[in-house]
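> here is a sequence with its predicted model. Questions after.
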Amino acid sequence: MEKKMTIAQAKRLLEEDPTPELLETFRKDGRKGIQKLLLSYDKRIQKKLQKQAEFENRLKLERAYWNFGIENVGGIDEVGRGPLAGPVIACCVILPHDFDLIDVNDSKQLTAEKREKLYGLILERAIDVGIGCVDNRMIDRINIYEAARVAMKQAVESLRIKPEQLLIDAMQIETDIPQKKLIKGDAKSASISAASIVAKVNRDHLMQFYDRIYPGYGFSKNDGYGTKEHLAGLEKLGPCPIHRMTFEPIKSKYFK
C-alpha cells in the first residue's frame, strides 16, 4: 500500500480525517515527502487543539452560571467609542449551551471576512440577540461614556428573552439584572466575544451606508475614525450630519 500511495494521494487523505491506522502507516513511511506532510498535519492539529482549548476557556464563565441553574447569560459589548463620526453600537448575545463556534473571539482579533462569516452564524445559533444604537447627537449631549452605557442598556431591553445574568465588557449599566464587569471581557467570555462581532459588523455596515450618503470622508474604509483621508475630507468639506461635534479636532474648529 505504501509503495502505491503517491504523495498527492497522501496529501488528500491528510486533509480529510485520517484514521489512526492510516496515520501510523504514514509515520512508518520513510519518504521525505510523506514526513513533511505529517509535520504539517501535526502542526495543524495542534493549532486546532489550542484554539479549542482557548474557546473552552472563554466559555468557563457561562458554563459556571449554566451549571448553577442560570440558563440565560447575556454577554454585552459595544463598538464605536473612538471615531469622529457615526453612532456607538452595542450588542447583547445569549448563547445556547451547546454553542461550538470555536473561532468566535474578540472581534479585533479577526479579519473583516472572518467577522462577516461568524456574524451570520452567531445570528443563526444564538438564543437571542439585542442591538442598541446611540447617534452622534446624543453622544454630543451626554458624552461618549454615557452613550455607550445607554446603548448597552438598549441592547438588553431589545431582547425577547430577559437574561438572568449579564457579562459586560469593562462597564456597568442601569438594570435590575445581576451583572459582572469584566476587563477585556471580549477575550474572556464567548458571549461578549459574540456580542463584539455582531456590534462591529452592524456598525461597519452602517458606516458603509453612510459613505454613500456622505462621500468624501472614506467612511467605508475608516468607519469614522480620524484617518488621514477622513481628516482631509473634513478640511475640504467640513463636518457632515453624522460627525461628533464635541470630538477633536472638530470641536475646536466647528463646535460653537
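Received the coordinates, thanks.

> from here on, just use CA atoms for contacts and neighbour counts.
OK.

> so where's the longest helix in this protein?
helix 32-58 (DSSP state H).

> how about that helix: buried residues?
Neighbour-count burial for helix 32-58, counted by 16 or more other C-alpha atoms under 10 Å, picks out 34, 37, 38, 52, 54, 55, 56, 57, 58.

> C-terminal to the helix or strand where residue 156 lies, what's the next element?
Per DSSP states H and E: residue 156 is located in helix 144-157. Sequence order places strand 165-169 as the next helix or strand after helix 144-157, per DSSP H and E.

> now the angle between helix 144-157 and that following strand, please.
150 degrees (axes from the mean of the first three to the mean of the last three C-alpha atoms, to 10 degrees).

> second structure for comparison follows:
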Amino acid sequence: MNKLVAIVTPVLLIAGASTAHAQSISSAWTTYRAQQQGQQVPQAQPVSMVVSDDTSQTVAATAYAPVPAQPVQRQQIERPRGGFFVGAQAGAGWVFEDVDQRVLSLNAGYRWQAGDFAQVGIEVAASRLEDTAGRDYEIPSLNFASVGANARFNFGHDSAWFGIVRSGYWYAESDDWFGEGGYIDGGYVGAGIGVDINRHFNLQLMYTAYLYSNPYYYYDDGDRVNRADVLTLGGEVRF
C-alpha cells in the first residue's frame, strides 16, 4: 500500500499544480478583460482540494475558482428634461427679395416634458434686422418682438439630434423711407434642427417666416399678406 501511495502522491501533486496554473491564467485573463470593459472585478476565493487514502496520508492542493464574467452595463445617456431655457441667434433676414439684412435675436421661455421624446412650452423673443442698402436705396432697421409656443422632439432615446418648431404672434416698429415711424404685426411659424452638446447646452439651425399684412399705396386693392424670411444659427442654455 505504501508503494501505491508513493506512486499516486507525485501524480496527484503534478495534476493539482497543473490545474492551479491553468486556472490562475484563466483568472488573470478574465480580470484583464473585465478591466478593459470598465467593470469591477471581485476577488477569487480559494478552494481546498483534499485527497486521502487508507493510511490517512493527505495531499492538499489550492486552486482558485474562475470568476464569472460580468454582463456589460450599457451606459445610459441622460436625456434633457423640461425647464427654463435662454437662447441667442444670429443670421440673415430677407424683407425684400435678394436683399440680405443681418438679424440678431434673443429668446427665453419654459418647456414641459410631454412624453419620452417631446417637450412643449412658451417663449418670448426680441429681434433686430439691421439697416442695409439695396436696390439703390436705404432699407431701414426693424426691431420686433414675439410671443408664442415652442416645442422640441428628440429623434430617439440615444440620439442627440432633435427637431424644433415654433409659432405665435409678432409686433414690429420701424422708420419708413420718409423718416416716419410705423408699426406692423402678424403671425410667425418656424422649424429647425438641433443637436445636444450636453445636458444644458445645444446648437440650433432655425428657419422662421414672419407673416404680415401691408397696404399698397399705389394700388386700389387694399392690403396684401407679405412674408419676411429669417435663417439663424444659435445656441440654447437650459436650466
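Sure thing, it's come through. Since this is a predicted model, take the numbers as computed values, not measurements.

> now the TM-score, please.
The TM-score (TM-score structural alignment, normalised by the length of the second structure) is 0.23; 95 aligned residues with a C-alpha RMSD of 6.1 Å.

> mind listing what's buried in whatever helix or strand comes next after the longest helix of the first structure?
Moving toward the C-terminus from helix 32-58 of the first structure, the next helix or strand (DSSP H and E) is helix 60-67. Going by neighbour count (16+ other C-alpha under 10 Å), the buried part of helix 60-67 of the first structure is 61, 62, 63.

> packing partners for helix 60-67 of the first structure?
With contacts defined as 3 or more C-alpha pairs under 8 Å, 6 or more residues apart in numbering; DSSP states H and E, helix 60-67 of the first structure has no helix or strand neighbours.

> between it and strand 165-169, how many degrees?
Using the same axes, to 10 degrees: helix 60-67 of the first structure against strand 165-169 is 170 degrees.

> after helix 60-67 of the first structure comes which helix or strand?
Per DSSP H and E, the helix or strand that comes after helix 60-67 of the first structure is strand 73-79.

> which strands or helices does the helix or strand residue 29 of the second structure falls within pack on?
Using DSSP H and E, residue 29 of the second structure falls within helix 2-36. Using 3+ C-alpha pairs under 8 Å, 6+ apart, the elements in contact with helix 2-36 of the second structure are strand 58-64.

> would you mark the buried spots in the strand it packs on?
Buried residues in strand 58-64 of the second structure (16+ other C-alpha under 10 Å): 61, 63, 64.

> and the nearest residue to the first one once chain neighbours are set aside, what element?
On the basis of C-alpha to C-alpha, 6 or more residues apart in numbering, the spatially nearest residue to residue 61 of the second structure that is not a chain neighbour turns out to be residue 49, at 5.5 Å. Secondary structure here is read from DSSP H and E; on that basis residue 49 of the second structure sits in strand 46-52.

> show me what that strand is packed up against.
strand 58-64.

> show me what the strand it packs on is packed up against.
With contacts defined as 3+ C-alpha pairs under 8 Å, 6+ apart, strand 58-64 of the second structure has these neighbours: helix 2-36, strand 46-52.

> wait, which of the ones you listed is closest to residue 211 of the second structure?
helix 2-36 (57.9 Å; C-alpha to C-alpha).

> buried residues in the longest strand that the second structure contains, which are they?
As assigned by DSSP state E, the longest strand anywhere in the second structure is strand 181-198. Using 16+ other C-alpha under 10 Å as the test for burial, strand 181-198 of the second structure gives 185, 186, 187, 188, 189, 190, 191, 192, 193, 194, 195, 196.
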